[in-house]
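[1] fold the following for me, if possible:
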Amino acid sequence: MTDTVDIPPTESRWWDYVEDLQVANGMKTVTAVAEKIGIPPSTVYAWKSGAGSGKKANTKVDAETARLVAYKFDRPVLEVFFNAGLLAREDVAEDRDVIGLTTEDLTDEALLQDLARRFQRLKTENELLRNERPQAEEPEAPAKAPSTLKRKSTRVARRPEGRA
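    Sure, this is the predicted structure:
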């Protein structure tokens, strides 16, 4: 029996991978990533804007670009090709350890940045889900009923004068 693992859409997985490389290498901008690879920044922006949006145009990665990413970021070619969607999990089944970056590949600062990015993504996804759900009407607060209880007198009865 073989393990089955759900693989996210290629465009999303590719951008997540490139973004992980960006964080691991301490790069602050998408333009810096593009310069390191030697491709136009518009290509990297297309990867970013197409991730998770269902867009297919300009988000595909060709083998030459994936090879450049592998060499420029000093990553295994199989790992990059897998994350680019150029290889299926079965193609790299024997090399499970080269499928992605591990936490050991990241500096402490890069790991913290990655966690912050992931928490922000989860927060955004949760907000989107919350907005998609039909909003239940909040019940109106019941009107305050008028008080029918009579107030007890706070007067104190006095003793008649002259009595001890």
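
[2] contacts and neighbour counts: CA atoms only from here.
    OK.

[3] okay, the closest residue to Leu86 other than its chain neighbours and Leu87: tell me how far apart.
    Leaving aside its sequence neighbours, Leu86 sits nearest to Ala63 (Cα to Cα, 6 or more residues apart in numbering; 7.3 Å). Using Cα to Cα, to the nearest Å, we find Ala63 at a distance of 10 Å from Leu87.

[4] now the other sequence, so there's something to compare against:
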Amino acid sequence: MADRTWWKYVCETAGTDNQSTIAARIGRHPSSLNKWPQGATPRVESVRAFAEAYDRPILEAFVAAGLLTEEEARQGP
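    Okay, the predicted model is just below:
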């Protein structure tokens, strides 16, 4: 997943959902997603909400967002 961008991950995960639908599902205003397609790093809370809304592992989403490396995500407690 290292070559993926956050927005590509969002689009692949959300399927046919548009930006407004994604925002509604994660409980955010659509304008809070406006910079994601340009490569902006999302807020931690938005990444967590996205993962939960689309039933994806939180660590997977954090890696896709660039908030964790794959190595960090694999580390145990």
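
[5] TM-score for the pair, please.
    After superposition, the two chains reach a TM-score (TM-score structural alignment, normalised by the length of the second structure) of 0.81; 75 aligned residues with a Cα RMSD of 2.0 Å.

[6] on that earlier part again, which one in the second structure is aligned with the residue nearest to Leu86 of the first structure?
    Aligning on TM-score structural alignment places Ala63 of the first structure opposite Val44 in the second structure.

[7] residue contacts, Ile7 of the first structure?
    Listed by Cα atoms under 8 Å, 6 or more residues apart in numbering, the contact set of Ile7 of the first structure is empty.

[8] does it count as helix, strand or coil?
    Assigned by DSSP: H, G, I helix; E, B strand; the rest coil, the conformation of Ile7 of the first structure is coil.

[9] quickly find the element holding Thr65 of the first structure.
    Per DSSP states H and E: Thr65 of the first structure is located in helix 63-72.

[10] now do Met27 of the first structure
    Per DSSP H and E, there is no helix or strand for Met27 of the first structure.

[11] what's the longest helix along the first structure aligned against in the second structure?
    Longest helix of the first structure, by residue count under DSSP state H: helix 108-132. Per TM-score structural alignment, helix 108-132 of the first structure has no counterpart in the second structure.

[12] in the first structure, which residues correspond to stretch 53-60 of the second structure?
    Under the alignment (TM-score structural alignment), stretch 53-60 of the second structure falls on residues 72-79 in the first structure.

[13] what's the neighbour count on Ala93 of the first structure?
    For Ala93 of the first structure, the number of neighbouring residues by other Cα atoms under 10 Å comes to 11.
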